[in-house]
Every structure is written in structure tokens, then in C-alpha cells.
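*Asks:* Turn this into a model:
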Amino acid sequence: MLKNLNPLLHADVLHALRAMGHGDDLVLCDANFPAASVARSTVLGRPLRLDGAGTAEAVRAVLSVLPLDTFVEHPAWRMEVVGEPQTLPHVQREAQAELQAAEGRALQFAGLERFAFYERAGRAYALIVTGELRGYGCFVFRKGVLLAPDGPV
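*Replies:* Below you'll find the model as predicted:
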């Protein structure tokens, strides 16, 4: 156990998050997502697992250490509900609250159509699959840089 680190962030997850560079994407998906097949084409090449975690707690854990990109309009995306792109299921509203709490600003998820989401997920650095059973608990986060008061660290 380490101080000040969420216990969900096991060694494999921390290694992947640390290895990512500015502009790399991280996918966080629910248990229904085809994680094994999609993760084969990611940089990491295999899914990481947080089987006991729901979406909100996984988003909270990841965003406790992952800086989001501030140089792009949308550093976070969600999978759109098929046929209802504006609908925000409860699982996405929970993730939205965690995103805003972590960022301390009114940051909204941008929507991605289901198959566009799969395509983008396959180009990500890493994919983390949670134990979330509710559908549409699928998100992409773009890694940013840490900023010191006088510029990048």
C-alpha cells in the first residue's frame, strides 16, 4: 500500500499511466466492452483490469493521478447511446461529476458514436476495463502535462 494513492491503482495501471506521454489516450470501459479484442491494437497490447470497480470510482482513481490535456478543446470523450447521441445515462452522469470534481472546472465529455469510439479505443495507449455492468460506461481521456507556475514541469 502506498500513501496518497487510490488503492485501485495497482502496479500495472500505474506503470501504463506513467509511461503515457502528452497526447496519448487512455480508454476506461465497462465490462460489456470488447476489451480483449480492442486492446490488442493499443500500444500496450492487452487490457488492464479493475474488475471490482464501478465507473465512478475508476474515473476518480485514474483522474487522481492523470493530468488531462489543456491544449485541446475536448480532453475527455464518452460513448454515445446508439440512436440517442444526446442522452446521458446515469453511469455517464456519475462519470461527468467525477470529471468535473477532478478538474475543478466545468469540463464536459464530448460524444463519440459507438463505432468511432471502438476505432479510437484501438489507437489508444492503454485500455482499462472496469467491473461496471451498466452499458455506456466507456470513456477516453487524453493525457496532458503537469504545469508549474512558470510553465511545464
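
*Asks:* Every contact and neighbour count from this point should use C-alpha atoms.
*Replies:* Noted.

*Asks:* where do the strands sit along this protein?
*Replies:* 25-29, 48-50, 76-79, 110-112, 126-130, 139-142, 147-148, 151-152 (DSSP state E).

*Asks:* list the buried ones in the longest helix along the chain?
*Replies:* In the chain, with assignment by DSSP state H, the single longest helix is helix 90-103. The neighbour-count check on helix 90-103 (16 or more other C-alpha atoms under 10 Å) flags 91-92, 94-99, 102 as buried.

*Asks:* name the helices or strands packed onto that helix?
*Replies:* helix 55-63 (3 or more C-alpha pairs under 8 Å, 6 or more residues apart in numbering; DSSP states H and E).

*Asks:* Also compute the angle for the helix it packs on relative to strand 25-29, please.
*Replies:* Here helix 55-63 runs at an angle of 160 degrees relative to strand 25-29 (axes from the mean of the first three to the mean of the last three C-alpha atoms, to 10 degrees).

*Asks:* will you turn the strands of the chain into JSON lines that also has mean neighbour count and distance to Ala61?
*Replies:* Output for those, formatted as JSON lines (neighbours: other C-alpha atoms under 10 Å; distance: least, C-alpha to C-alpha, whole Å):
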{"stretch": "strand 25-29", "mean neighbour count": "27", "distance to Ala61": "11"}
{"stretch": "strand 48-50", "mean neighbour count": "21", "distance to Ala61": "11"}
{"stretch": "strand 76-79", "mean neighbour count": "23", "distance to Ala61": "15"}
{"stretch": "strand 110-112", "mean neighbour count": "18", "distance to Ala61": "21"}
{"stretch": "strand 126-130", "mean neighbour count": "27", "distance to Ala61": "12"}
{"stretch": "strand 139-142", "mean neighbour count": "25", "distance to Ala61": "13"}
{"stretch": "strand 147-148", "mean neighbour count": "9", "distance to Ala61": "20"}
{"stretch": "strand 151-152", "mean neighbour count": "8", "distance to Ala61": "23"}
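
*Asks:* Let's compare: structure for the following, please.
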Amino acid sequence: MLKNIDPLLNPDVLYALCAMGHGDEVVVCDANFPADSVARQTVLGKVLRLDGANAPRAIRAVLSVLPLDSFVDHPAERMEVVGDADALPAVQREAQREVDHAEGRSTPFASIERFAFYERAKQAYCVIATGEARGYGCFIFKKGVDLAPDAPNAAEGTR
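*Replies:* Model (predicted):
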């Protein structure tokens, strides 16, 4: 057991999130997404699973350790509803609240058309499949850097 780490984050997910570099992307997807086949084409090459969690809960866990990229306009993106790009299903509204809370500010999702989302997901570092049963619970997050001024400097060592 680790302190201050969301217990939902298993060792495989923690490894992937830590191994990602600035600008790498992680997909958090619902149970309807073709996670296994898409994940085989990612950098990691295999799907990671958080089956016991819905998408907003998984996003909360992921963003508890993953800083979003502050150098891009849209570090958080969502899959568009087919035929209604402006629609925001409940799962996306709930996910938006998690993103805003993690960032401490409004960080609106950009939207990506469904088939463009699939192609983009193949370029991600990894895919995390959740147990989210609602459709359109699919998101892409771009990793940033932690610019916290109070973070220990590795050159100074730790106490």
C-alpha cells in the first residue's frame, strides 16, 4: 500500500502514467470502446484496465497523479456524440467536473469526431479501459509537467 496514491490506480496504470513524457497522451475509455484492438497500436501496446470504475471516477484517479499540459489549448478532449457535436451527455458533464477540480480551474474539453477519436487513440501512449457502461465516456488527456514551486529539487536531495 502506498500513501497518498488513489487506491484505484494499480501498478500497471501507475507505471504507464509515470513512464509517459510531456506531451504524451492517455486515453480513458468506456466499456463500449474497442480498447483492446486500439491499445495494441499504442506505444504501450496493451490495454490497461480499471473495470470497477466508471469514467469520471477513473479520471479522478488518473488526474490525481497526472498533470495536464498547460502549453496547449486543449489538454483534455472528449469523443463527440455522433450527429450532435455540441451534445454533452451526463458522463461527459461528470468528467468535466473531475477535470476542473483536478486543475483547480475551468479546463473545457475539446471535442473530437468519433472516427477521428479512434485514429488519435491509436497514437496515444496508452489506453485505460473503465467499466463505464454509458456511451461517449471516452477521453484523451495530454500529460504536462508539474510546475509546483514547492516540489523538492532532486539535486538538493530529500530529507
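
*Asks:* quick one on the thing from earlier: turn the strands of the first structure into a markdown table, columns for distance to Thr42 of the first structure.
*Replies:* Formatted as a markdown table, those follow (distance: least, C-alpha to C-alpha, whole Å):
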| stretch | distance to Thr42 of the first structure |
| --- | --- |
| strand 25-29 | 10 |
| strand 48-50 | 11 |
| strand 76-79 | 17 |
| strand 110-112 | 18 |
| strand 126-130 | 6 |
| strand 139-142 | 13 |
| strand 147-148 | 27 |
| strand 151-152 | 27 |
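
*Asks:* right, and the ones you listed - which one's nearest Ala35 of the first structure?
*Replies:* Nearest to Ala35 of the first structure among these is strand 126-130 (6.5 Å), distances taken as C-alpha to C-alpha.

*Asks:* Please list the outside residues in contact with that closest one.
*Replies:* 13, 16, 25-31, 33, 35, 39, 42-55, 58, 121 (C-alpha atoms under 8 Å, 6 or more residues apart in numbering).

*Asks:* Show the buried residues in these.
*Replies:* 13, 16, 25-31, 33, 35, 39, 42-50, 53-55, 58, 121.

*Asks:* Run a quick neighbour tally on Ala11 of the first structure.
*Replies:* By the criterion of other C-alpha atoms under 10 Å, Ala11 of the first structure has 10 neighbours.

*Asks:* ugh, wrong one, I meant Ala116 of the second structure
*Replies:* Neighbours around Ala116 of the second structure, by other C-alpha under 10 Å: 11.

*Asks:* Same check on the one 4 residues further on?
*Replies:* Neighbourhood size, Arg120 of the second structure [other C-alpha under 10 Å]: 16.

*Asks:* how much space between it and Gly52 of the second structure?
*Replies:* Noted for Arg120 of the second structure: a distance of 25 Å to Gly52 of the second structure, by C-alpha to C-alpha, to the nearest Å.

*Asks:* ok so, going back, could I get the buried residues of helix 90-103 of the first structure as a markdown table with distance to Arg142 of the first structure?
*Replies:* Compiled in a markdown table, the buried residues of helix 90-103 of the first structure are given as follows (distance: C-alpha to C-alpha, whole Å):
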| residue | distance to Arg142 of the first structure |
| --- | --- |
| Val91 | 20 |
| Gln92 | 17 |
| Glu94 | 19 |
| Ala95 | 15 |
| Gln96 | 15 |
| Ala97 | 18 |
| Glu98 | 16 |
| Leu99 | 12 |
| Ala102 | 14 |
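
*Asks:* ok, of those residues, which one's closest to Leu147 of the first structure?
*Replies:* Ala102 (15.5 Å).

*Asks:* Can you tell me the closest non-neighbouring residue to that closest one?
*Replies:* Among residues not flanking Ala102 of the first structure along the chain, Leu63 sits closest, at 6.2 Å (C-alpha to C-alpha, 6 or more residues apart in numbering).
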